[in-house]
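> Sequence plus the predicted model coming up.
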Amino acid sequence: MSIHIKNADDIAQMRVACRLASEVLDYITPFVKPGITTGEIDRLCHAYMRDVQGTVPAPLNYAPPGYPPFPGAICTSVNDVICHGIPGERVLKSGDAINLDITVITKEGYYGDTSRMFIVGEGSILAKRLAQVTFECMWKGIMQVRPGAHLGDIGHVIQVHAEGAGYSVVREYCGHGIGKNFHEDPQVL
C-alpha cells in the first residue's frame, strides 16, 4: 500500500470520523466498572455506533490474509493483553486495566481510530502508573507531528520516555495512518 496524500476534504472527513470514534469512548466510560463483561461492553459500543451514530464498527468481521474474521465490534485488551483483545465472557474486576480500541467507518467511508485505557474500580499503583506513562507517551508523540519532522521522531520520543520510566515498547505492533482504508500507510514504528 502506498501513502495517499489527503486533501482538505479528506482531512475534514477524517476529523469527523475520529470525533465519532472518540464519542464512543465517552459513551462507554460510565459502563466500564467491576461486574461488566467485555462482551457487554462490545455490545453496548456496537449498538451506539449503529443506532446513534450511523457508523459501522471496522473490526467486526475484519480478516487480514491468514486470519479468521474478528468477532467483535471493538477490541477489549485486559491487563497483559497488548492489543486486539477479543470481547467475550470475561468479567471485569476491580483493579483490572482494560484498553478499548474503537474504529468506526462513517457513511462517507472514512475510518476514525482511537483507544483509551481504563482502570476498573480501584487500580493498583502500578496500573495507574502504566496508564499515566502511556498517556504521556501519546502526547509526546503527538508533539512531534509538524511540518519537516520525520515519522521516526514519533516512535523515538515515545520509546525514550517509556524506557526512561522503566517500561519497554512492543515492536511487533505499530501506529498507522487513517483515511478510507483500515490501517493505512504510513506505518509508524
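It's in.
> going forward, measure contacts between C-alpha atoms and count neighbours the same way
OK.
> Show me the helices in the chain, by range?
Remark: helices assigned in the chain by DSSP state H are 8-28, 38-47, 125-142, 151-164.
> the inter-axis angle of the second one versus helix 8-28?
So that's helix 38-47. Computed by axes from the mean of the first three to the mean of the last three C-alpha atoms, to 10 degrees, the angle separating helix 38-47 from helix 8-28 equals 140 degrees.
> Comparison target, given below:
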Amino acid sequence: MITIKSHREITMMHEAGKLLASCHKLLRNKIKPGITTLEIDRFVEEYLTDHGATPEQKGYRGYPYSTCASINDEICHGFPRAEPLKAGDIVTIDCVVNLNGALADSAWSYPVGKISNDAKKLLTVTKEALHIGIAQAIAGNRTGDIGHAIQEYVEGKNYSIVRDFTGHGIGRNIHEEPQIFHYGTKGRGIRLREGMVITIEPMVNVGEWFSLMDENGWTARTADGKLSAQYEHTIAITKDGPLILTSQDD
C-alpha cells in the first residue's frame, strides 16, 4: 500500500534526513586507510544517539548493525568488520535514521585514500546516475521514467545497473510501496503523486549486474568480483519538484 505523507510528516522526515546528511559529511574525513568499518558503525550509532535519534536498521529482520558497510565488490548490506580499510578501497555506508518516529535513508560511497582512476570514474557515474533518476521524480511521471533514465545513462557509460535490489517507498517503515527499479521502460510503472516519499539508490557495477549472496544471508556481492558503488537519497514528491530530504548539498 502506498502512503501519502502530510506536510508535517515530510517536514519531520526532512529533519531526520538533515541529521543523516550531517553524519555522512563527517564520514568524509573519518574514512581513511586503517579505520575499520566496525569503528565507523560505532561512530554512526553514537552520533545518532547523541542527537536524539536511533539507527533504524539495527534489529530490522535480525540485522545486527547500525550501518551496512559494503567494500569493493560488495554491492549492498555488507556487515561492518574488524579488518582495517586499505588505500585504494571504496566503501559504501548505508544508514536509516529514526528521529522522533520519522525515517530517512541514505547510502554513500567513499574512496579510501588514493583510489584508481577506474574507481573514481565508477563513483562519478554512480552519483550522476542518482541525480539523473531524481530529476525524473516529479508528480505525474511514472516509476519507469526513473529506472529508464538511470539505466540509459549507466549502460551508455559501459557499466551495468544492479537489478536484484531496488529503491522503495519509506515512511513509518523502512520499506514501503512502491518499489523503485533502477532500470525499466519510460511511461510504465506506478504514477508518482505529490506526498509520496521514496528512495532512489542505484547500485552500479564495473562488470555484469549479477549478484551472489554471502553465507550471512545479507551481503550481496558482484558475481564476477568487480567493483560496485551506490549512492542513495530519500526524495519527497512535491508540487515544486523532487525535494531531497537527505541532501548534502552535493
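Looks like it came in fine. Note that the structure is a prediction, hence the values are computed from the model and not measured.
> so what number do they get for TM-score?
TM-score of the superposed chains, computed with TM-score structural alignment, normalised by the length of the first structure, equals 0.93; 181 aligned residues with a C-alpha RMSD of 0.9 Å.
> So what does Tyr110 of the second structure match up with in the first structure?
In the first structure, the residue paired with Tyr110 of the second structure according to TM-score structural alignment is Phe118.
> tell me, how many neighbours does the aligned residue in the second structure for Thr134 of the first structure end up with?
Pairing criterion TM-score structural alignment: the partner of Thr134 of the first structure within the second structure is identified as Thr126. Using other C-alpha atoms under 10 Å as the criterion, Thr126 of the second structure is surrounded by 27 other residues.
> same question, Asn29 of the second structure
Applying the criterion other C-alpha under 10 Å, we find 9 residues in the vicinity of Asn29 of the second structure.
> Ok, Ile3 of the first structure next?
A count of neighbours around Ile3 of the first structure, defined by other C-alpha under 10 Å, yields 10.
> ok, the nearest residue to Tyr110 of the first structure once chain neighbours are set aside to Ile3 of the first structure distance?
With sequence-adjacent residues excluded and distances taken as C-alpha to C-alpha, 6 or more residues apart in numbering, Tyr110 of the first structure is closest to Lys180, at 4.6 Å. In this structure, Lys180 of the first structure and Ile3 of the first structure are separated by 12 Å, where distance is defined by C-alpha to C-alpha, to the nearest Å.
> returning to what we had before: tell me which of the helices of the first structure sits most buried.
Mean neighbour count (mean count of other C-alpha atoms under 10 Å) peaks for helix 38-47 among these, with a mean of 20.
> That one packs against which elements?
helix 8-28, strand 75-78 (3 or more C-alpha pairs under 8 Å, 6 or more residues apart in numbering; DSSP states H and E).
> Where in the second structure does that helix align, residue-wise?
Helix 38-47 of the first structure lines up with residues 37-46 of the second structure when matched by TM-score structural alignment.
> with the first structure superposed, average distance for that stretch?
Average distance, stretch 37-46 of the second structure versus aligned residues of the first structure after superposition (mean C-alpha distance after the TM-score superposition for the first structure): 0.5 Å.
> quick one: contacts of that stretch?
Applying C-alpha atoms under 8 Å, 6 or more residues apart in numbering, the external contacts of stretch 37-46 of the second structure come out as 23, 27, 31, 54-55, 65-67, 69, 80-85.
> quick one: contacts for the spatially most central residue of the first structure?
Centroid-nearest residue in the first structure: Ser115, 2.8 Å away (criterion: C-alpha atoms, centre = their mean). Taking C-alpha under 8 Å, 6+ apart as the criterion, Ser115 of the first structure is in contact with 22, 25, 99-102.
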